[in-house]
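Visitor: sequence and predicted structure, then a few things I'm wondering about:
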Amino acid sequence: MDNQQDNQVKTGNFQQPGWEREIVEKLAFAAINEQRRTRRWGIFFKSIIFLYLLAVFGMLMYPKIKGDVGGIGHTAVIDVVGVIAEDQSANADSIIQSLRDAVKDKHTKGIILHANSPGGSPVQSSYVYEEIKAIKKEHPALPIYAVVSDICASGCYFIASATDKIFVNPSSLIGSIGVIMDGFGFVDVMQKLGVERRLITAGAHKAMLDPFSASRADEKQFMQGLIDQVHQQFIAAVKGGRGDRLKETPDTFSGLVWTGEESIKSGIADAVGTQDSVAKSIGAEKLVDFTEQGRLIDRLAGKLGASFGHAISSFAKDVSLR
């Protein structure tokens, strides 16, 4: 709008013909220009967000460069960190895939399992144990070692016992060769509160381990038998992995834990060592992370599932090597 038109607007002098149309056109063009600027900025920021998500996607799908750098030999490192369970990062599928990727890489001179876990599922631990055994059978010259940082207990030790050697820090906690299943009972509380339990089942033991019903001696005995079976499987795996190095005592399979220093004396572990020192002993000081990160779709969407059979599902969740 020029100065003459500004004066007309300010003074109310709108005698010049066509001024209304000109003002409307200018306002319309101003609005269109503003929309264009807004749209450009929107496209710009959407592009930035898209590139960011693309970069995140790439890092999740390809989290590392797996060796093969100038043909230099390396030691592969695979994390066994956190609770070992199907829905956790330390799950059998991820660890096994990591092991297979490391073995396939022609520049891998040895594998280190970075162990820092309190344990978890006996099934997931057994899967990884058997995979390590299979790799050792197929590639006997490829060393596979476990290096313990803070803790390697129960299910984590189940896995570590399959390796060629277990290295610890003197202050590491290691062992806990046992099985646990825990729960709660609220029968007396319900009685005091005047709550009536209404439970309908088909099958004499379908409500086994129901926390709102009184425990039964026969069911407790049955569950103890299952726990004992899993414990014996754990013991057999440890003996098969450690062999003559294990100095068995009445406490060895009792569920106790020891310091790294004490575990070496009893054959639970082999020596003090770090990832760097172990890689040096392998003859490939370069460490390359082969830990599988999982598919992006699983990390974003999670895993959905349905549970049925309250007693059995509770048993499956509560029984663990921890």
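Guide: Great, that's in hand.
Visitor: CA atoms for contacts and neighbours, from now on please.
Guide: OK.
Visitor: show me where the stretch 201-322 of the chain has strands.
Guide: Counting by DSSP state E, counting those that start in this stretch, the stretch 201-322 of the chain has strands at residues 257-259, 271-272, 287-289.
Visitor: a markdown table for these, including mean neighbour count and distance to residue 64?
Guide: Formatted as a markdown table, the strands of the stretch 201-322 of the chain follow (neighbours: other C-alpha atoms under 10 Å; distance: least, C-alpha to C-alpha, whole Å):
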| stretch | mean neighbour count | distance to residue 64 |
| --- | --- | --- |
| strand 257-259 | 20 | 33 |
| strand 271-272 | 19 | 28 |
| strand 287-289 | 20 | 7 |
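Visitor: looking at those, which is closest to residue 315?
Guide: strand 257-259 (24.4 Å; C-alpha to C-alpha).
Visitor: sorry, back to before: out of the strands of the stretch 201-322 of the chain, which comes closest to residue 52?
Guide: Once the strands of the stretch 201-322 of the chain are compared by C-alpha to C-alpha, strand 287-289 is nearest, at 23.4 Å.
Visitor: against which helices or strands is that closest one packed?
Guide: Applying 3 or more C-alpha pairs under 8 Å, 6 or more residues apart in numbering; DSSP states H and E, we find strand 287-289 packed against strand 74-81.
Visitor: just how off-centre is the biggest helix by length in the chain within its chain?
Guide: Ordering each helix of the chain by length in residues (DSSP state H) puts helix 19-61 first. Offset of helix 19-61 from its chain centre (C-alpha atoms, centre = their mean, to the nearest Å): 40 Å.
Visitor: tell me which element residue 98 is part of?
Guide: Using DSSP states H and E, residue 98 sits in helix 92-104.
Visitor: for the very next helix or strand once past that helix, packing partners?
Guide: Per DSSP H and E, the first helix or strand lying C-terminal to helix 92-104 is strand 108-117. If you count contacts as 3+ C-alpha pairs under 8 Å, 6+ apart, strand 108-117 packs onto strand 74-81, strand 144-153, helix 155-160, helix 275-282.
Visitor: use this one as the comparison:
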Amino acid sequence: MSDEQHRGSSDDRSQSDKVPSSDQVSDRWTQGPDVSQQAKQRPQSGAEGSGAHCSGEKNDDAETLRERQRLTQMEMMDRWVGGVLTEQRRTRRWKLFFRLMLLAIVLISLTTMLYRVFLAEPTASLPTQRHLALVEVHGVITSDAPANAERIIKGLNRAWSSSGATAVVLHIDSPGGSPVQSQRIYAEIMRLRDQGDKPIIAVIEDIGASGAYYIASAADSIVASRASLVGSIGVIYSGFGFQEAINQIGIERRVMTAGENKAFLDPFQPLDDGVADFWQSVLTQTHEQFIDDVKAGRGERLSDSPEVFSGLIWSGEQALALGLVDELASLEQVARDQVGDAEWENYTPSLDPFERLTRRFTQTAAEVLGLQHTHAPLRFQAQ
């Protein structure tokens, strides 16, 4: 190809490049160098902007997530700290409670000790004016009850030694109790009675039966109300036999003793005739002691009726006819007869508050459980 032909073809190609296409001719807004330049730059700048926008959104989401995590951690930390503080406050409260309890126990013990030392026995301030010296025998007579031999005997001696007392009054309201405790009190009353310094009068309120009447029989005279219950001169032992029940349940009873009769009152073993006869002899001998002491105290005032010692309990009027009491009267009438006025002083040793509380709790628990509140298997006690 010649140079002229080559230049011609080159010119034709350059001119053909300069001729716009049909789309470009129809859209006049796309013509021009500026528009073409902007068109070339727009997609690039749009892509860059879209990428930056997406990147910004991602950065914002990550920051929000981190902030939420931080807030969640702070909330969990606050809850943990709050729980620790609550537990510490609870622990401090319990520590304070136990310290206060310990302090209360110490104070009660100290108060009880001071009470016993300075207030329990005010012997230095015994009244000197004329009066009845009262000693109370209330409730069941046992070693671990308020009506125990040691306490009543102490009250008797204090009342006897009072210069202003014209008479010593046993104020009785008891169904009886332990034979041993009753015998101890009886012996002390008889000892004081033999001294003959002042009369000893037994005043029976609602009931003076069995061991309580044992005590009353040692007095110089016995006074009761018409409706008082008096007597029940007898001895009782009560128990249960469970040998049939234990066989039905299928329980094996294992008892080992040294001495063939050591477990003769075991409620899970049958009571044979020999054991029953022996135990009846014990009851009979104790009953004879009771009868002999009542006769020694009452003397010829007692009726010859065999029913007097049969264990029956009588009203005050019936007891008067049988010689079990000497007079139907009240404590106020006795005081007027002896002093001229209803004046008396109580010489029964006081129980300290702590001991009274524990005794009341023990008695209540025994009553709820249906347990006999006595250590003695035999009882001078009305049923």
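Guide: On my side now, so go ahead. Here the structure is a predicted model, which is why all the values come from computation and not from measurement.
Visitor: TM between them?
Guide: Superposed pair, TM-score by TM-score structural alignment, normalised by the length of the first structure: 0.75. Supporting alignment: 267 aligned residues with a C-alpha RMSD of 3.1 Å.
Visitor: aligned counterpart of residue 94 of the first structure in the second structure, please.
Guide: In the second structure, residue 94 of the first structure lines up with residue 151, judged by TM-score structural alignment.
Visitor: from residue 125 of the first structure, how far off is the residue minimising distance to the centre of the first structure?
Guide: Centroid-nearest residue in the first structure: residue 89, 1.1 Å away (criterion: C-alpha atoms, centre = their mean). As judged by C-alpha to C-alpha, to the nearest Å, residue 89 of the first structure and residue 125 of the first structure stand 13 Å apart.
Visitor: please work out how many residues are found near residue 181 of the second structure.
Guide: Residue 181 of the second structure: 22 surrounding residues under other C-alpha atoms under 10 Å.
Visitor: hang on, I meant residue 43 of the second structure
Guide: The number of residues packed around residue 43 of the second structure, counting by other C-alpha under 10 Å, is 11.
Visitor: likewise residue 94 of the first structure?
Guide: With neighbours defined by other C-alpha under 10 Å, the count for residue 94 of the first structure comes to 22.
Visitor: and residue 40 of the first structure, by the same measure?
Guide: The number of residues packed near residue 40 of the first structure is 12, by other C-alpha under 10 Å.
Visitor: residue 186 of the second structure too?
Guide: Counted by other C-alpha under 10 Å, the residues lying close to residue 186 of the second structure total 25.
Visitor: same question for the one 10 residues further on.
Guide: One way to gauge burial is a neighbour count; for residue 196 of the second structure, by other C-alpha under 10 Å, it gives 10.
Visitor: same check, this time on residue 150 of the first structure
Guide: By other C-alpha under 10 Å, the residues close to residue 150 of the first structure number 19.
Visitor: excluding covalently adjacent residues, which one is nearest to the counterpart of it in the second structure?
Guide: Aligned by TM-score structural alignment, residue 150 of the first structure pairs with residue 206 of the second structure. Among residues not flanking residue 206 of the second structure along the chain, residue 228 sits closest, at 4.8 Å (C-alpha to C-alpha, 6 or more residues apart in numbering).
Visitor: the one you found and residue 313 touch, don't they?
Guide: No: applying C-alpha atoms under 8 Å as the test, residue 228 of the second structure and residue 313 come out as separate, 9.9 Å apart.
Visitor: how much space separates the match of residue 150 of the first structure from residue 326 of the second structure?
Guide: Applying C-alpha to C-alpha, the value for residue 206 of the second structure to residue 326 of the second structure is 16 Å.
Visitor: cool, residue 171 of the second structure as well?
Guide: Separation of residue 171 of the second structure from residue 326 of the second structure (C-alpha to C-alpha) stands at 15 Å.
Visitor: so these two - more neighbours on which side?
Guide: Shown here are residue 171 of the second structure and residue 326; by other C-alpha under 10 Å, residue 171 has more neighbours (22 against 19).
Visitor: roughly how far apart are that one and residue 164 of the second structure?
Guide: Going from residue 171 of the second structure to residue 164 of the second structure by C-alpha to C-alpha gives 18 Å.
Visitor: then residue 114 of the second structure?
Guide: Counting by C-alpha to C-alpha, the gap from residue 114 of the second structure to residue 164 of the second structure is 28 Å.
Visitor: counterpart of the residue nearest to residue 206 of the second structure over in the first structure?
Guide: Here residue 228 of the second structure is matched to residue 172 in the first structure, going by TM-score structural alignment.
Visitor: would you agree its match is in contact with residue 148?
Guide: Yes: look at residue 172 of the first structure against residue 148 with C-alpha under 8 Å: they come within range, at 6.9 Å.
Visitor: who has more neighbours out of those two?
Guide: residue 148 (32 against 21).
Visitor: surely the more buried one touches residue 115?
Guide: Yes: the pair residue 148 of the first structure / residue 115 is scored as a contact, 4.7 Å apart, by C-alpha under 8 Å.
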